[in-house]
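Asker: Sequence first, then the predicted structure, then my questions.
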Amino acid sequence: MEPAQGETRITWQGKAIADLPGAMADEAWFLLSSFCSLHLWIPGTVQTCRLIAGVEGQPGCVRYCASPPGENGKPRIWAYEELLAFDPAARTFRYKVADNNIGLKRFDVAFKVADGDGGGGGCKLEWSFDCDPAAGWSEESITAFLQSGIEEMAKSVEEALRVAGATAVVVN
């Protein structure tokens, strides 16, 4: 719903960032660019991530994400997310959270793998959001939730690259 003339729309915005000093941006993007692989990179937060509509990596595709189950055996958090844009050259994609069980109405997200600062190699992961206020959440709590996820993601990427590097050394 658009605000009436003269009213200001209140939105929340935030960004979570994790540095990966030992990973080049193209390496990290190669691992993270599959829209439906979130469960591989933040398994403590997302247990299930699967394509439910459309073609993987194509705008309009929809994924279903769910956390590990709670005491009742059902996921504590679940969401359907629609891919809005995918730009491999810029190593970024945008999506929106659609139906969910945590009270989010309008929640737009951008994910990016950027070159590290200072030209010394490495890269950084950026997860940003723009949303309407949601009951039970604050701008800070959403940012903290994404920060926790992106830090877990960075550790998973570093571990995958470490294992791949060790395997390459053994094979060569």
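Answerer: Sure thing, it's come through. Keep in mind the model is a prediction, meaning the values are calculated, not measured. Numbers count the residues shown, from 1 in each chain.
Asker: Please count neighbours and contacts with C-alpha atoms only from this point.
Answerer: Fine.
Asker: In this structure, what residue spans correspond to helices?
Answerer: Taking DSSP state H to define them, one finds helices in the chain at 25-32, 38-41, 139-171.
Asker: With mean neighbour count as added columns, please give those helices in a markdown table.
Answerer: Formatted as a markdown table, the helices of the chain follow (neighbours: other C-alpha atoms under 10 Å):
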| stretch | mean neighbour count |
| --- | --- |
| helix 25-32 | 18 |
| helix 38-41 | 19 |
| helix 139-171 | 15 |
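Asker: Go through these and name the closest to Leu104.
Answerer: Among the helices of the chain, the nearest to Leu104 by C-alpha to C-alpha is helix 139-171 (10.5 Å).
Asker: then this one, side by side with the first:
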Amino acid sequence: MEAVQQQAKWKGEAKTDLPGAKAELIWPLLEDFFGLDKWFPTLSTCIPVEGVSGKPGCVRFCAGFKSPVDGSDKQTVNWTKQKLLFIDPTHMTFSYSIIDGNVGFHSYVSTVTVLPKEDGCEIQWLYEVEPVEGWRLEQLDYFIGTGLNVMARRMEEALCAMEDALRA
């Protein structure tokens, strides 16, 4: 009988600080489960597939273009279906899993939390996934980390725009 060696799941964490942004203002932007495309840089689409946004069991379809690495002009569309597993507005945290897609993520589960800080807040993104063919863990850490940083900047800009509109 042949022994099957199974690699341990990859586990990663990304964090970003939002100085001056109160957690209570950032949370509603993240809590909108069907609105991820407003914030995450590689997504052009995030639409409801099933359920009510913010209710466990709801499913979103996310898609975006992946630029080729071979120098050609051919772009491919990466897509996933993601299911909200758990949400706790009091503790400003939720978990979701990727249930289908063409990006090679199997058994992906992520938990996103907004943590209040004295000078603003921090967004923490924890994830675990089976090793992804064609990737190294460091690449996935970089992808999620840079995506989270862009999300945070876009959220800060949106809050500033809302504040400016209220002052006008």
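Answerer: Structure's in. What do you need? Source: prediction; values computed, not measured.
Asker: Let me see the TM-score of these two.
Answerer: Between these two chains, after superposing, the TM-score reads 0.88 (TM-score structural alignment, normalised by the length of the second structure); 161 aligned residues with a C-alpha RMSD of 2.0 Å.
Asker: could I get the helices of the first structure as TSV with distance to Pro59 of the first structure?
Answerer: Below are the helices of the first structure laid out as TSV (distance: least, C-alpha to C-alpha, whole Å):
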stretch	distance to Pro59 of the first structure
helix 25-32	16
helix 38-41	17
helix 139-171	22
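Asker: Thr92 of the first structure is nearest to which of those?
Answerer: Closest to Thr92 of the first structure of these is helix 25-32 (C-alpha to C-alpha; 8.5 Å).
Asker: so that closest one aligns onto which residues of the second structure?
Answerer: Counting by TM-score structural alignment, helix 25-32 of the first structure falls onto residues 23-30 of the second structure.
Asker: do the same with stretch 130-142 of the first structure
Answerer: Under TM-score structural alignment, stretch 130-142 of the first structure corresponds to residues 128-140 of the second structure.
Asker: count of residues packed around Val113 of the first structure?
Answerer: By the measure other C-alpha atoms under 10 Å, the count of residues near Val113 of the first structure is 28.
Asker: ugh, wrong one, I meant Phe61 of the second structure
Answerer: Other residues near Phe61 of the second structure come to 19 when the count uses other C-alpha under 10 Å.
Asker: Excluding chain neighbours, give the residue nearest to it in space.
Answerer: Of all residues not flanking Phe61 of the second structure in the chain, Lys81 sits nearest, at 4.5 Å (C-alpha to C-alpha, 6 or more residues apart in numbering).
Asker: Enumerate every residue touching that neighbour.
Answerer: 59-62, 98-101 (C-alpha atoms under 8 Å, 6 or more residues apart in numbering).
Asker: Apply 10 Å and report the result again.
Answerer: Counting by C-alpha atoms under 10 Å, 6 or more residues apart in numbering, Lys81 of the second structure makes contact with 46-49, 59-63, 97-102.
Asker: Look up how far Arg153 of the second structure lies from it.
Answerer: Counting by C-alpha to C-alpha, to the nearest Å, the gap from Lys81 of the second structure to Arg153 of the second structure is 25 Å.
Asker: how much space between the aligned partner of Glu152 of the first structure in the second structure and Ile123 of the second structure?
Answerer: Aligned by TM-score structural alignment, Glu152 of the first structure pairs with Val150 of the second structure. The gap separating Val150 of the second structure from Ile123 of the second structure is 12 Å, by C-alpha to C-alpha.
Asker: Now list whatever residues contact both of the two.
Answerer: Here Val150 of the second structure and Ile123 share the contacting residues Thr16, scored by C-alpha under 10 Å, 6+ apart.
Asker: rewinding a little: how far away is the match of Glu152 of the first structure from Leu30 of the second structure?
Answerer: From Val150 of the second structure to Leu30 of the second structure the distance is 13 Å (C-alpha to C-alpha).
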